[in-house]
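need a 3D model of the following:
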Amino acid sequence: MPLHEPSPYEVLGIPLTAGVREINLAVGPAMRAGRYSRQQIQEAAALLRNPDRRLEADLQQPLPPEPVDQAAELLAPALAEPLLVIERAPLPPVATLPALHRAELAADFAELAPGGADPEPPVPARYAADLSVLPQIEVPE
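Below you'll find the model as predicted:
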């Protein structure tokens, strides 16, 4: 199965500037070549003979790229520098990373006893507010 649907010009093996006479003359050799089915060849010829359908097909079909002889010279300035530079912040020291233990997490997300009168879930003890969360205040004498 082809990766793309061939253009009518490819099916008939003719240039984009071919006229009706060249289209008619190309049908026979295309049939003998056997690269495409009879139906594909007839549909391509019918499409290219109709000026309106041909214009529509030409507008939908991308033009083939033109060859560039000096491609390496044109790309040299862009390829002289690295294409992508990623600057990442250094990783913090391992000692500063918090450690979570499975038992602590299990306690934090334990099921509540059914029928509790308190509508809000309890805060785990290690996250409870105490005096360490308050800013230090100097009391005047």
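
contacts and neighbour counts: CA atoms only from here.
OK.

and the gap between Q39 and A30?
11 Å (Cα to Cα, to the nearest Å).

show me which of those two is the more surrounded one.
More neighbours surround A30 than the other of Q39 and A30, with 20 against 10 (other Cα atoms under 10 Å).

hmm, V11 and that one touching each other?
Yes: using Cα atoms under 8 Å, A30 makes contact with V11 at a distance of 7.1 Å.

from A76, how far out is V20?
45 Å.

quick one: which of those two has more around it?
Shown here are V20 and A76; by other Cα under 10 Å, V20 has more neighbours (13 against 10).

who's in contact with that one?
The contact partners of V20, by Cα atoms under 8 Å, 6 or more residues apart in numbering, come to L48, R49.

what comes up buried for the longest helix belonging to the chain?
Ranked by number of residues, the top helix in the chain under DSSP state H is helix 20-33. Of the residues in helix 20-33, I23, A26, V27, A30, M31 count as buried by neighbour count, 16 or more other Cα atoms under 10 Å.

please give the structure of this sequence too, so both can be compared:
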Amino acid sequence: MGVRRHGAELERAIVEAVWAELDEVGFAAFRVGAVAERARTSKPVLYRRWPGRAHLVLAAIRYAARAPAAPDPTGSLRGDLVALMAALAAHARRIPSSALWGVLAEGERDPGCAPRSWTPSTTARPTTRSPP
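Now for the predicted structure:
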């Protein structure tokens, strides 16, 4: 067994393993054990931090959703905005759609893994107006 990793190094290895597993098998066949093997760690290490696969994938999504580095200035406002939008779009494409849909579906079964902003009080509800 190699050197034991901690902190950011271990987190980066786990996130990379999550993406590799999702790319290879998708969310439906995603296994925590396979992520542990890819990250060269153990399942207990993962389960101490995340209670299940949806929680692990959500953590990887949050990790990947961190803002990308700002692009270099182009010399014009329009050029800067185009470069920024292109960087944001490329950054968003890094997150596999199967991960998003899988976590949303799991969130229906397990409210503990739903994104924090996804609560009944913040979801859109139709409003009814009383007649004048």
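
care to give me the TM-score?
Once superposed, the chains reach a TM-score of 0.28 (TM-score structural alignment, normalised by the length of structure 2), with 68 aligned residues with a Cα RMSD of 4.8 Å.

out of the buried residues of helix 20-33 of structure 1, flag the one nearest to A46 of structure 1.
When the buried residues of helix 20-33 of structure 1 are compared for distance to A46 of structure 1 (Cα to Cα), I23 wins out at 9.2 Å.

that closest one and L47 touch, don't they?
No: counting by Cα under 8 Å, I23 of structure 1 stays clear of L47, with 10.3 Å between them.

where does D52 of structure 1 sit, in terms of helix or strand?
helix 51-60 (DSSP states H and E).

same for that helix, what does it pack against?
For helix 51-60 of structure 1, the packing partners by 3 or more Cα pairs under 8 Å, 6 or more residues apart in numbering; DSSP states H and E come out as helix 38-49.

what lies in contact with the helix it packs on?
With Cα under 8 Å, 6+ apart, helix 38-49 of structure 1 has contacts from 7-9, 11-12, 20, 23-24, 27, 30-31, 53-54.

swap in 6 Å and give it another go.
For helix 38-49 of structure 1, the surrounding residues in contact (Cα atoms under 6 Å, 6 or more residues apart in numbering) are P8, V20, R53, R54.

quick one, which of those are buried?
Looks like the contacts of helix 38-49 of structure 1 have P8, R54 buried, using 16+ other Cα under 10 Å.

any chance of the contacts of helix 38-49 of structure 1 in a markdown table, plus distance to A107 of structure 1?
Below are the contacts of helix 38-49 of structure 1 laid out as a markdown table (distance: Cα to Cα, whole Å):
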| residue | distance to A107 of structure 1 |
| --- | --- |
| P8 | 70 |
| V20 | 83 |
| R53 | 72 |
| R54 | 73 |
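
closest to R102 of structure 1 out of the contacts of helix 38-49 of structure 1?
With Cα to Cα as the yardstick, the closest approach to R102 of structure 1 among the contacts of helix 38-49 of structure 1 comes from P8, at 66.2 Å.

buried sites along stretch 17-25 of structure 2?
In stretch 17-25 of structure 2, counting by 16+ other Cα under 10 Å, buried: A17, V18, W19, A20, E21, L22.

my bad, stretch 42-62 of structure 1
Q42, A44, A45, A46, L47, L48, R49, R54, D58.

quick check: closest non-adjacent residue to E16 of structure 2.
Counting by Cα to Cα, 6 or more residues apart in numbering, E16 of structure 2 lies nearest to A39, which is 7.6 Å off, once chain neighbours are set aside.

right, and that neighbour touches I14 too?
Yes: with contact defined as Cα atoms under 6 Å, A39 of structure 2 reaches I14; the gap is 5.3 Å.
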